[in-house]
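J.: turn this into a structure:
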Amino acid sequence: MPTAQIADRAVLLVTGPDAEPLLQNVITPDLSALNEGEARPGTLLTPQGKILFDFLISRTGDGFRLDCRSDVAPDFLKRLMLYRLRAKAEISLEEQSPVHVSWQTDSPASWDKSTSVADHRFPETVVRHYGEDVKADAPEEEWHRLRVAHGVAESGSDYTLGDAFPHDILYDQNGGVGLRKGCFVGQEVVSRMQHRGTARRRLVIVHGDAPLPASRTDLTANGRALGALGTVCGNDGLAILRIDKAASARQAGTPILAGDIPVTLTVPAYAFTLDGGGEAETA
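T.: The predicted structure is shown next:
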């Protein structure tokens, strides 16, 4: 069971009797579907539907734990405070809260669900641990390889906050957006994209015939940019691409290149049909 410490993470706590209704009306995931002992992806959007903050959310005590990037955590805290108004909820930033992740484990009954939760983004058992009592025995690079293999994007590495919609990173298909839960910030834009099927940028897994070039390198077909690489781990990486253009290139037999490296594209098993131009198979 490899375990890695994830650098540059922070934890916000939202507690109190109004913690759930406060968050349910603001963030994208449906908290009524969030079970004890699991973490689901989520975002706080701009009114225009762009991702302002991304995080993993899990239940803890009488509230919620929001696991986010440490560099944006203070701004995330301030933004949530703006929405609190008269709600009976306390919002705080935990000091010195290390985050570890374990995988290749099949014994969830042994976890302490108050400090360890299953990461809902993965089809296999991946567990995030909060607190000081976990020891790392694997490099963080192995965690990023796991993310790449399963098409799990994170801001900073794979996209810029303020520049992507939830559909771009498959949050409409992996539980990161509660499409039927009702209002949240940016909901009108997300709902319109869903019902009109207008999502054209999508996250894909990229495999190169040789080690891929650096992150931010363009992926091209016939010299035209389709998108750019995000996380890169050897021959494999992630990218957010114009899927309609990628599908046209594939159907025409036009090579898709990362720099000058030929690549193939795949998607997570649960997600959209690649050669369908980016339309989701399921909502």
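
J.: going by C-alpha atoms from here, please, whenever you check contacts or count neighbours.
T.: Will do.

J.: need the contact list for Tyr171.
T.: Pro41, Gly42, Val177 (C-alpha atoms under 8 Å, 6 or more residues apart in numbering).

J.: let's see this one next, to set against the first:
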Amino acid sequence: MTSSSTGIPEGAEDIPPGVALPLESNLAYMNGISFTKGCYIGQELTARTHHMGVIRKRLLPVQLSAPLLSGRIPEGSDILTESGKSAGKYRAGGDELGIALLRLANINELLHINLPGDTTVNLTATVPKWWPKPANK
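T.: Reported below is the predicted structural model:
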């Protein structure tokens, strides 16, 4: 079960093994990554990305425009901008809440998912309150 309202990923639906990157999954924000110790698979890429400070996608909570009447949104469904540009992938959720991997550049745009049967579900992304605040430069 996902903690969709808070944007905290839980389990393989939210963080698919072999697909999800630790920084995109917000693991550094949750102290799930150490940049001072250990050796782990992907450590070099993760550390380099962290220190460069360029993370273009992150898991975010999403609010659906209405509860789904006909079941769930399939995992990995494409999330599109109003112009039809890819904005990310839906990971998991239920009712009106979900969690999605989204390009940060698109989170303030109108987003939607096209479902079978010519059904469109609109969604709104939010930045979780527990995320660290950006430093003023």
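
J.: just send the contacts of Tyr171 of structure 1 back as CSV, with distance to Arg128 of structure 1, secondary structure and neighbour count too.
T.: Output for these, formatted as CSV (distance: C-alpha to C-alpha, whole Å; DSSP: H, G, I helix; E, B strand; the rest coil; neighbours: other C-alpha atoms under 10 Å):
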residue, distance to Arg128 of structure 1, secondary structure, neighbour count
Pro41, 13, strand, 22
Gly42, 15, strand, 26
Val177, 20, coil, 24
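
J.: mind listing what's buried in stretch 240-252 of structure 1?
T.: By 16 or more other C-alpha atoms under 10 Å, the buried positions in stretch 240-252 of structure 1 come out as Ile240, Leu241, Arg242, Ile243, Asp244, Lys245, Ala246, Ala247, Ala249, Arg250.

J.: also stretch 10-25 of structure 2?
T.: Glu13, Asp14, Ile15, Leu21, Pro22, Leu23, Glu24, Ser25.

J.: re earlier: which one of the buried residues of stretch 240-252 of structure 1 is nearest to Gly63 of structure 1?
T.: Set against Gly63 of structure 1, the nearest of these by C-alpha to C-alpha is Ile240 (33.4 Å).

J.: check which helix or strand covers the closest residue to the closest one other than its chain neighbours.
T.: Using C-alpha to C-alpha, 6 or more residues apart in numbering and skipping the chain neighbours, the partner closest in space to Ile240 of structure 1 is Leu203 (4.3 Å). Element membership for Leu203 of structure 1, per DSSP states H and E: strand 201-208.

J.: how far away is Ala239 of structure 1 from Leu52 of structure 1?
T.: 19 Å (C-alpha to C-alpha, to the nearest Å).

J.: center of structure 2, which residue is that?
T.: With distances taken as C-alpha atoms, centre = their mean, Leu59 lies nearest the centre of structure 2, 2.0 Å away.

J.: what's that one aligned with over in structure 1?
T.: Alignment note (TM-score structural alignment): Leu59 of structure 2 maps to Leu203 of structure 1.

J.: these two touch, right, its match and Ala246?
T.: No - contact between Leu203 of structure 1 and Ala246 fails when scored by C-alpha atoms under 8 Å: they sit 11.7 Å apart.

J.: pretty sure His195 of structure 1 sits in a helix.
T.: Yes - membership of His195 of structure 1 in a helix is supported by DSSP: H, G, I helix; E, B strand; the rest coil.
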